[in-house]
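**Student:** what shape does this take:
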Amino acid sequence: MAAFGTVFIPEMTLASYSDNQWSDSEIVPSNKLEFHPGAHVLHYSSTCFEGLKAFKHEDGSVNIFRMEANIARMVQSSQLLSLPAINEALLSKMITDIVEKYADETPAPPGSMYIRPTHLGTEAAIGKAAAPSLSSLLYVLLSPVGDYFAGGAQALRLLLEEDGMRCAPHMGMVKSGGNYASALAPISQAREKYNADQVLFCPGGDVQETGAANFILIDGDEVITKALDSSFLHGITRDSILTIARDLGMKVSERELSVDELLERAAKPGTEAALSGTAAVLTPVGTLIHKDKEFSVGSGQAGPTTERLRQALNAIQWGKAEDKHGWLTKIK
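**Tutor:** Predicted coordinates:
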C-alpha cells in the first residue's frame, strides 16, 4: 500500500487572487502549478494549508468532517501571514465541488478522502521581504487514504525538549509549512539518538505540542491539555476530542502543564497520553524520554480511554453515531 498522502486525485480546484479580487474557481489537472520563480512564497514562505477528511457512510453518502472549522482556521492563518483575505464561500465551494466530483473515489472506513486546501503568495517580487504578496493561488488537493493504523496503533516514544521550540511563539497558531520545517531537524536528531517517534516541545518546562500534533494527558477521568494561546496550533481534532470527552462526562482541564507534573502523573498506574491530529485522530503515547532517561506512561501501551475517545470520534465521522454537534457536511 502507498504511504499515507502520496496518492492524489488527478484533478483539483484552483482560484487566483490579483487586482484586489478573486477569480472564479475551476477544476484543473493536479499535477502542476505555474508561477514565477520569484514568487513570494518561494522566498518568504507566504503559505498556509489545512487538512480535513471526507468519509463514506454505509448509505453511500459522502460527508466532510468539520469543514467550517477548517475554513475558519485557514482564513485566520492567511490573515496572520498577510496573505490576501480568503473568501470563505469560495473556499467552501472549491472543497465541495471537487469532493462531489470524486465522491465515488472516497474509500470506505477506516479509509477516507484526505482534503488539502493550500494558499500561497505568488507575486514575483524578491524585494518584498518586509511586505506581503498582493497576488496568490488557492487550491484544493484530494488524496484517498487508508487506515493510518494499518497493523495496529503502536504507542509512541516522545523526546521532551525543554530548550527549543517548534516555531516562533507568535506563529504557533498559524498552519504554515515553515513551522513544520523548523521542527524537522530536532525530530530527525531525536529519532537517530533516542529512537523517538516525535519531539514534544516544552520550552522552559511548559508542555506544548509535538512537531505535527497536539498533546493530551489522561489521568483517570480527567483530560489535561495546554490552554489555547498563540504559541501552538489550535487543533480541530483536539477540540473534537475534548468535546467528546465532556460528552462522556470526563473532566477537561485546559491549563498549563509542566514537565515535572507530566512525569509525575505519567508514572501513575492507568495514566495515558496521546497525540491528536487529522491523520491519526488519536495516537497513544507509551514512553517519554527526558534527560537521557525513559519514563513509561502508565502501562507503556495504548490505554482504554484513548481507544474509547478515538472510537467515539470515528463513530461520528463514519456515520455510526449521532452527529449532535453538526460536524458533518453531507456532499452526496
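**Student:** only C-alpha atoms for contact and neighbour calcs from this point on.
**Tutor:** OK.
**Student:** give the contact list for K251.
**Tutor:** Applying Cα atoms under 8 Å, 6 or more residues apart in numbering, one finds that K251 lies in contact with 221-223, 245.
**Student:** make that A129, sorry
**Tutor:** With contact taken as Cα under 8 Å, 6+ apart, A129 is in contact with 43-44.
**Student:** please give me the structure for this one as well, since I'd like to look at both together:
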Amino acid sequence: MPDIAITRTAHPKTPPADDSLAFGKVFTDHMFLLNYDEGQGWHDPRIVPYGPFTLDPACCVLHYGQAIFDGLKAFRGADGQIRLFRLRDHARRVNRSGHYLCIPEIDPEMIEESIRKLVEVDQNWVPSKPGTALYIRPTVIATETFLGVHPSHSYLYYVIVGPVGAYYKEGMNPVRILATDKYVRAVQGGMGAAKTAGNYAASLFGAEQAAKEGYTQVLWLDGVHHKYLDEVGTMNIMLKIGDEVITPPLNGSILAGITRDSTLTLLRDWGLRVSERPVSIDEVIAAAKAEDLEMWGTGTAAVISPVGELGYKGERYVINGGRTGALTQKLYDTIVGIQYGTLPDKFGWTTTLGNRREG
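**Tutor:** Down below sits the predicted model:
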C-alpha cells in the first residue's frame, strides 16, 4: 500500500465551540484524495488542505449520478482517546456500494488508512462534549468527461470530516414519521442496497411532503405492494411487538446499516427474540392501537432515534405514549457507551487512534 503524502494547510481554522455544533455544516482543515484511471488503477493517495474541486461541465457524475458515499464517526471519550466506530465495516461497505455502480474496488486497507490518517491530522477538531462527534464522509465520484451512458474510466475517492452535534433537532426525543404508500424510494433489483447519491435524491420529494405535514421523516413501504416496511429516509427501522423485536430483512431494497447490525448483535446477545422478516404497515397499526408497540430507527447520524408518532392514510398513531421506550433507551445508552469508551467493547467495534486493530 503506497504511503499517504500530507500537505498541511498554511492557514488552519479555529474549530467551533462544541455547544454551537449542528450537523454537516462545518468541515475541517484537510481532506483526503485518491485518483483512479483505467490502466493505472487507484493512485496518488494524499491529504491536502480542504478546498473546492474543479470539474468539467461534461463530467460523468454531473449527468449520470455515478456517485457513492458512506458515513461514520470518531468520538473523543472522557479519557481523551479518539475512537472510530466500526471502521472496517464501513470500509467494506464503500466497496459494496461501489459494486452496484460499476466503480472499481478500492483496497479496504487504503480506505481504513485514509480515514484514520485524516482524523489523526485533524484530531484537534474532534469535539469533547457528550453527544458530539467528528462525522466522516468517504465519497467516490465518476470524473471522466463524456456524454453517454456507460461507467466512467476515471474516479476520485475523497474523504471530508467535520464536527457535528445531534442529527435531529429533537435529539434523543421521539420523532414523528409518516408512512407513505404514494411515493417509492427503491425496489428489489434496484439500487436500494447501495449508499448512492441517487437513492437520497429519490427520497427528497416524499420527505418534503411529510415535512409539510409536520413529520420528521418518511417511513418508506415496499415498492411493489406498498404494504411492507422498508426503511426510514436516513435510518433502518425496528419495532418491538410483544416479546418480538422485528426489522425488515435485507432483501435488496434497503441499506445494510452498520448501526442496524450493531443493534441486532446487542439484542441477540441480551437473549431477546429477534426476527428479520417482512412486517406490514397493518401489523404495525394494529400493535399501535393495542398499545403494544415500541419503535425506533437506527443509523450512524442519529444512532438510535425513538419514534413517538406514526402517520398513515391521514391518521396519526401515538407510539409508546409518545415516550422513549425502555429498550430503545438501553440500546442508545449501550452503543453510545461503547463509542465513547465508557462501556466495554466486547465485540471489537472501536478502533482507537494509535492502537490499530488487526485481524
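**Student:** overlay the chains and give the TM-score.
**Tutor:** Between these two chains, after superposing, the TM-score reads 0.95 (TM-score structural alignment, normalised by the length of structure 1); 329 aligned residues with a Cα RMSD of 1.6 Å.
**Student:** which of the contacts of K251 of structure 1 lies closest to T96 of structure 1?
**Tutor:** Nearest to T96 of structure 1 among the contacts of K251 of structure 1 is A245, at 29.4 Å by Cα to Cα.
**Student:** what's the match for L83 of structure 1 in structure 2?
**Tutor:** Aligned counterpart of L83 of structure 1 in structure 2: I103 (TM-score structural alignment).
**Student:** tell me how far its match lies from E294 of structure 2.
**Tutor:** 39 Å (Cα to Cα, to the nearest Å).
**Student:** can you mark which positions in the lengthiest helix in structure 1 are buried?
**Tutor:** If you go by DSSP state H, structure 1 has its longest helix at helix 177-194. Residues 178-179, 183-184, 186-188, 190-191, 194 are the ones in helix 177-194 of structure 1 that count as buried (16 or more other Cα atoms under 10 Å).
**Student:** now the following helix or strand past that helix: which residue numbers in structure 2?
**Tutor:** Sequence order places strand 198-201 as the next helix or strand after helix 177-194 of structure 1, per DSSP states H and E. Counting by TM-score structural alignment, strand 198-201 of structure 1 lines up with residues 217-220 of structure 2.
**Student:** what's that stretch in contact with?
**Tutor:** Outside of stretch 217-220 of structure 2, the residues within contact range by Cα under 8 Å, 6+ apart are 176-181, 183-185, 206-207, 210-211, 229-234.
**Student:** narrow these to those in strands?
**Tutor:** Cross-referencing the contacts of stretch 217-220 of structure 2 against strands under DSSP state E gives 176-180, 229-232.
**Student:** and the helices in structure 1, which stretches?
**Tutor:** Secondary structure of structure 1 (DSSP H): helices at 40-44, 67-80, 88-101, 177-194, 236-247, 259-266, 304-317.
**Student:** the shortest one vs structure 2, mean deviation?
**Tutor:** The one in question is helix 40-44 of structure 1. On superposition with structure 2, the mean distance recorded for helix 40-44 of structure 1 (mean Cα distance after the TM-score superposition for structure 1) is 0.6 Å.
**Student:** and D19 of structure 1, what does it touch?
**Tutor:** By Cα under 8 Å, 6+ apart, D19 of structure 1 lies in contact with 134-135.
**Student:** the counterpart of it in structure 2 and I6 of structure 2: what is the separation?
**Tutor:** Alignment note (TM-score structural alignment): D19 of structure 1 maps to E38 of structure 2. For E38 of structure 2, the distance to I6 of structure 2 (Cα to Cα) stands at 25 Å.
**Student:** next: K212 of structure 2.
**Tutor:** Distance of K212 of structure 2 to I6 of structure 2, computed by Cα to Cα: 46 Å.
**Student:** and K25 of structure 2, by the same measure?
**Tutor:** Plainly put, K25 of structure 2 is 25 Å away from I6 of structure 2 if you go by Cα to Cα.
**Student:** what about these two, which has more around it?
**Tutor:** I6 (17 against 9; other Cα atoms under 10 Å).
**Student:** for the more buried one, which non-adjacent residue is spatially closest?
**Tutor:** Leaving aside its sequence neighbours, I6 of structure 2 sits nearest to I47 (Cα to Cα, 6 or more residues apart in numbering; 4.7 Å).
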